Every structure is written in structure tokens, then in C-alpha cells.
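S.K.: Make a model of this:
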Amino acid sequence: MAAISAATEGQAPIGKNRAHRSLPKGTVGSVRASLGGIQEIDTALILPWGPQDRLVLTAVNTEDDDALDLALSIEKNGQQVPVLLRPAGHHDGKFEVVYGRRRILACQQLGIPVKALIRTLDDGEALIAKGLENASRQDLSFYERARFAQAILEQGHLREQALQALSISKNTLSQLERVARLVPDAVGEAIGPAHGAGRPKWMALAAAYEGGALSEAEALRILRSLPKESSSDVRLQAILNNLDKRGPKDTRPTLRAPIDGASVKSTKTSVTLTIKRAGRGKEFADWFDENIDRLITESYRSFENGSEVEDG
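M.R.: I've put the predicted structure just below:
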């Protein structure tokens, strides 16, 4: 209910798409939305919407024990928590899921209607409601959050919206983006959510790809060699263990130049920044020298604030 309230009460609209905020009077969607309360909806009338937040729904290595348990629980005790839907803008009589996909799938498997709340929400409001509902459960893994953030941005939402939907800092969003960008989707999906693995392990995997220490084909080969029943945490750790066994090839320093005149050298034991005092770069080097203590302190504080939640 907190997610619904935040999306519908006192929130300024986010984004330009307001197509779902109001519907023509007399349409099935407008009538059902105006009824309020919890309603029973045929799962065949529900369409997908928005960025994917759960890797388990599409992963190659699906861990469906929780989904099976949910279906069994609903069969035995009934559906205790409603899902949130919004009327489909271009398909009168159908609805789009804002959150509760697993509950919908469970009800679909059981052949029963799903209990739902129906609200008219635009894309921005729906995204915030989806993010708040996820935050209240706190059961998305770090990698699922990375893919969720990636999907939000790829669908044209602003970074500010992603920050709100995930309730994270700018630093954490950058870390999530880095993992989603560097770890191939096929590898991430083959590993699975890895709920027991936090930020450090996924960042280590991303760094291995960035440094050329690992290829998509090699990672998939390692995963194929594991027993099929291996959990996603075991699968991720197997790849990291393989990296730890590597020889000197994997410990060679990497060099990158974020701007002209500045270079970053990264090794297994240290990170070194060099700024040349030459030409126009001298002014920047002098300024950086005067401000480096403050910049490091602020960066470290941002790192701590961004990693407290992720490291669990």
C-alpha cells in the first residue's frame, strides 16, 4: 500500500508519458479502476509492462523453487497480497502488470484469477510504485538490481527516475550500470540471481571482463562443466575461483586515460593516478593537487554510502 500511495498521492508526475493517467469514461479500464478495492482479474487479461526486475523469470538457469513454493502457498492459503495493475491504454478490457509478476504466474499455473488493485498510473508513477514495492521486500539480488536499472534506462527513463525507483545513490547506480554493461547478458542469465552474492563479487566479475581476463565463451564453458543442480551462488563463485587460479597473465597492470594528460594504472595491489604538469594540463594538475584530499574524502564517503546496502 505504501507503494501505491507514493505513486498516487502527492507525487508530481515523472516523465512525459501520461497516457495511462486518465481513460475515457465508460471504458472497461476506467470502470474497473474507479471501483477501488481488491478485484479478481483473469490472468489471460494481463499484459506485461515495464522494465524486468526479476532475472529468474527469464534466466537460463531458473531457480523456480520459490515460485513453486508460492504457487503451493496460494493453493493452500489463498493469495494474501494483491498485485498492482493499470488499465492497458490501447487494449480496453486488458491490464498491464506494475508489480506482482510471480503471483500472476502462480495464479496462472493454478488456473485461478489473481487478486489485484487497479490504478490509473502513468509510466513514471508506475515505475516508482514498482521500485517501492521491490524495496519493501528487499529480496532482489545485486545482479537483478543491475539488470533492473539497465532496463529502466534502456526504456528511456531518466537517471533520476532510476534512483527513485531503486532507492539508491548515484554511486550505487554507477556500480549497477557497470556490472550490467560489462557482464554479458548470456553469462549473467546462465549464472542466475545469486542472492547470496553482493556487490564485491559482481564487481570483480565485471572487472575481469573489462581487463580482458575473461571471455563470454570461457565463462559459459565453466558453467556448463558444473552439475545442473548447482545454485547460482555456486555458479558465480566457480567463475571467480577460476580467475583466482590464473597465472601472471591476469595480474598484468591495465592503463586507461579518462582525459588527455591523465592516466590511471590499475594492478592487483594498487590504483595509481598520474596527471602531467605540461601545457594546459598544468592548471588542472595544480588544481587537483590542491583539492585531492577533499576529493578522496568525498569519494570514500560516497563509496561507503553506496555499499552499505549492497554488502548486506
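S.K.: from here on, contacts and neighbour counts on C-alpha atoms
M.R.: OK.
S.K.: need the helices for the stretch 1-150 of the chain, in chain order.
M.R.: 2-8, 28-35, 65-77, 101-110, 123-137, 142-154 (DSSP state H, counting those that start in this stretch).
S.K.: Nearest to residue 219, out of those helices?
M.R.: helix 142-154 (16.3 Å; CA to CA).
S.K.: Run through who's touching the closest one.
M.R.: Defining contact as CA atoms under 8 Å, 6 or more residues apart in numbering, one finds that helix 142-154 is touched by 50-55, 159, 162, 166, 173, 176-177, 179-180, 188, 193-195, 197-199, 202, 310.
S.K.: Against residue 194, how distant is residue 101?
M.R.: 20 Å (CA to CA, to the nearest Å).
S.K.: Neighbour count: those two, which is higher?
M.R.: A direct count of neighbours by other CA atoms under 10 Å for residue 101 and residue 194 places residue 194 higher, at 23 against 18.
S.K.: helix or strand for the more buried one, which one?
M.R.: If you go by DSSP states H and E, residue 194 is not part of any helix or strand.
S.K.: which residues of the stretch 101-250 of the chain fall in strands?
M.R.: Assigned strands in the stretch 101-250 of the chain, in chain order: 114-118 (criterion: DSSP state E, counting those that start in this stretch).
S.K.: this one as well, want them side by side:
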Amino acid sequence: MANKDLIKRAFSVTANLPATPAVDAVAGQPLPLSDAPAVPTEIAELAAQAVAPTAAVAPTRLSLGTPKTSPGSMMAFMTEQSEVHREVVRLREQVNAFDGADVARRLDPSQIVASKWANRDESHFSTEVFARLKQEIASAGGNVQPIKVRALDSPRAEGARWEIVFGHRRHRACLELGIPVLALIQRDMPDADLFVEMERENREREDLSAWEQGVMYMRALEHGLFPSAKQLAAAIDRDMGNISKAMALAKLPADVVRAFGSPLNLQFRWATALKDAHQRDPEALLAAAREIAAASPMPSPAAVFSTLTANANKSGRSATSPVEWKDEQGKRLALLTFDRKGRATVSFEHALDEGQQRKLTKVVDSFLGRKT
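M.R.: From the prediction side, this is the model:
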């Protein structure tokens, strides 16, 4: 009876385990009986004592022909755990692939406000191009290409929680259609980063006018995002010449811009001539611009440009070209300009000291033939 109790105790560990054959952990195939894993020494010794208590314990390894063994079951369990581990690693790699990615979700457009760096002129939302965009979004049930927003530091009084980084037209279309707008969400974004992303996204779409770009650049400099136009150009990787032309258009008087019907009609290649016309005779330029704006029908933008930059004034007398004085490096020292009535203006790039002022006075005295 005692021997039977010992046998029961020896094999009680494996009595209720599932019938799973031993498996080669590398090949994944069942092991032959001769290669079955060894029974732990303690169990082998206990079984031997139960059968022959007075004999020396000779065997320390038992080859069990049944799958119901503790080592075999443990091997199967470890194999299963290895598969689970590999699956966990695979899923973790998939999750890590999205680490740092922006979250996209549909937002209420009424909770989104335009960026303070917004560069879209209001007239852009009444163009045929915007109408087609709005129709495409309506037919698709929403914007397919998401906009991007950043979280506001605190909700606005009107309930706004997000500020647009880029995608003002898509947001406006969804707002007018009364449907949610698909948006990428970034919680934290400095103003300079927002400006760079907005400028590059608009440039890739190639639908931002020269005047709108100029307004955007001027606004960035006025708010101190960049210490100079040169550093702004480096930050957004744009040619300094294009930035200068865009800002020259944005600095034109409102009456001049209005003469073109819409600021969207102004072109980069017109910037230098319009700037020179404004410097040469601002009064004449404004008068011509107001006359054009009141005309019906209004002439084409190209015709407006030709009229505003013509060298002839109303009396038919040609205006004299400006005269410049420059130093050895090509920097302007002084400029002499004439208006349409022949009146001259001399401007110096640097302040004159007392000695230079006296010399200039003598030159004018000599020119006029009389002293001050």
C-alpha cells in the first residue's frame, strides 16, 4: 500500500496535464520517444523507491512513451509562450511605427479658428476655384485630404479649441457645408514652426497669389517671428528676390491694389515696375488707380499694369527717370526723383552732418543763383 502511495505521489504532478507530445522547440516537430526529455531526477528517484525500496537507485532518466509528462507539457507550454512573445514583439513594432504621428479625426469646424498668420484674402472664397473645391468636398461627404490644426492654449469665448496650421480653404468649405472637417491634430507647435509648415504647404499647392504671400511674409516680420527677411528666406528655403517682390506688392497702397479688381491678379513680374512708379510719383499713381477702379467695365489686369507704369502723364510730357548715386559696393547713397509736374526731390540714405548740410546748401544756392 505504501508503495502505491509513493507512485501516486510521484506522478501526481502530470496526472491531469493535457496530452501534448514533446515538441522540438527549433524545428517545431514532435520528438521521437527515444529523444523525449528526461524526467526530473527527484521524480525518478521517488518512483524507483516506490517499486524497490531496498534496491539501489540506478536509473536517473526515464523515457516516457506517453505525452502526459511534466517536461513534455512544459516544453509545449514554452513553445506556445514563444509564439505569444513573437506576436507581442510584432504588434509592438507596429505601434512604434506610429510613434509621434499626428492624430487625425473629424472636428466641428465651428470650433476651429483661422490662424493669426492666415494669408488668404477674403476674395479667394468667392472664386470659381474655391467653388469647385467646395463641390468636390460636398460630393465626397467631407475633405479627403485633412487640414492641420494645433490646440489653443485655452478655449475661446465662442467655443473655439483649435487653430488652423494649414487648410483654410478646406476648413471654410466644410464650415459653409455644415459638415465635420477631417484634421490632423498637433497639441504643441511654436509660432515659427506653424508659419513654416503653412508657407510650404501653400507653396506646394501653387494657388497662393504673390500679393497674399507678401502679406504673409510682412506679417511674420512685423510679429518678430524672424529677425530679418534674409533669415525668413533661409527658414522657408525661398529665394530672397521672390520674397522682396512679394512684399513690394503687399506694400502697394490699397487704391492701387483695388485697381486690379482683386489682389489675386497681381503678379511677381510686376512688382519692381509698380514699386518704381510709386516711388517716382505717388500722387500720379494713386490718381490713375482711382480712375481705373471707377471705370466700367474694368480693364484687364495687364492693361491696368500698363496704364499705371506708363512714363507719360496726363499732359503728355514724359516724366524724367530717377537718378541714383552709389558707392563702390553698389549701395545707394542718394536718389533724385521728379514728379509729373517736374518737381524734384533729393533723398539721402544716411543722415547728413552739419558740414554736409552746409555744402548742400551752397550747391543749391549756386544752382538757384541766390543765397538762402
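S.K.: Turn the helices of the stretch 1-150 of the first structure into CSV, columns for distance to residue 223 of the first structure.
M.R.: Below are those laid out as CSV (distance: least, CA to CA, whole Å):
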stretch, distance to residue 223 of the first structure
helix 2-8, 38
helix 28-35, 46
helix 65-77, 20
helix 101-110, 26
helix 123-137, 29
helix 142-154, 17
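S.K.: Compare those and give me the one nearest residue 227 of the first structure.
M.R.: The nearest among these, by CA to CA, is helix 65-77 at 17.1 Å.
S.K.: elements contacting that closest one?
M.R.: When contacts are defined as 3 or more CA pairs under 8 Å, 6 or more residues apart in numbering; DSSP states H and E, helix 65-77 of the first structure sits against helix 101-110.
S.K.: how does it look with 6 Å?
M.R.: Helices and strands touching helix 65-77 of the first structure, as assessed by 3 or more CA pairs under 6 Å, 6 or more residues apart in numbering; DSSP states H and E, are absent.
S.K.: ok, and what's touching it?
M.R.: For helix 65-77 of the first structure, the external contacting residues (CA atoms under 6 Å, 6 or more residues apart in numbering) are residue 106.
S.K.: Buried among the contacts of helix 142-154 of the first structure? Need that as a selection in ChimeraX.
M.R.: Selection command for ChimeraX covering only the buried members of the contacts of helix 142-154 of the first structure, criterion 16 or more other CA atoms under 10 Å:
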select :50,51,52,53,54,55,162,166,173,176,177,179,180,188,193,194,197,198,199,202,310
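S.K.: sorry, back to before: which stretch among the helices of the stretch 1-150 of the first structure comes nearest residue 298 of the first structure?
M.R.: helix 142-154 (23.9 Å).
S.K.: what about the closest one, how far off from the second structure?
M.R.: Compared with the second structure after fitting, helix 142-154 of the first structure has a mean deviation of 1.7 Å; criterion: mean CA distance after the TM-score superposition for the first structure.
S.K.: Can you give me the stretch of the second structure that that helix aligns onto?
M.R.: Taking TM-score structural alignment as the measure, the second structure aligns residues 210-222 with helix 142-154 of the first structure.
S.K.: Can you give me the buried ones in that stretch?
M.R.: So for stretch 210-222 of the second structure, counting by 16+ other CA under 10 Å, buried means 210, 211, 212, 213, 214, 215, 216, 217, 218, 219, 220.
S.K.: Ok, stretch 101-117 of the second structure next?
M.R.: 107, 108, 109, 110, 112, 113, 114, 115, 117.
S.K.: What is the aligned counterpart of the fourth one in the first structure?
M.R.: The reference is to residue 110 of the second structure. Per TM-score structural alignment, residue 110 of the second structure is aligned with residue 44.
S.K.: Would you mind measuring from that match to residue 64 of the first structure?
M.R.: Relative to residue 64 of the first structure, and taking CA to CA, residue 44 of the first structure is found at 22 Å.
S.K.: next one: residue 308 of the first structure
M.R.: Where residue 64 of the first structure is concerned, residue 308 of the first structure sits at a distance of 29 Å (CA to CA).
S.K.: And residue 103 of the first structure, by the same measure?
M.R.: 13 Å.
S.K.: Going by how many neighbours each has, rank the two and give me the top one.
M.R.: Legend: neighbour count by other CA under 10 Å for residue 103 of the first structure and residue 64, higher for residue 103 (21 against 11).
S.K.: What lines up with that one in the second structure?
M.R.: Aligning on TM-score structural alignment places residue 103 of the first structure opposite residue 170 in the second structure.
S.K.: same question, residue 222 of the first structure
M.R.: Using TM-score structural alignment, residue 222 of the first structure pairs with residue 292 in the second structure.
S.K.: show me the contacts for its match.
M.R.: Per CA under 6 Å, 6+ apart, neighbours of residue 292 of the second structure: residue 259.
S.K.: Next one: it from residue 281 of the second structure, what distance?
M.R.: 17 Å.
S.K.: and what of residue 149 of the second structure?
M.R.: On the measure of CA to CA, residue 149 of the second structure and residue 281 of the second structure end up 45 Å apart.
S.K.: More neighbours: which of those two?
M.R.: Neighbour count, other CA under 10 Å: between residue 149 of the second structure and residue 281, residue 149 has more, with 26 against 17.
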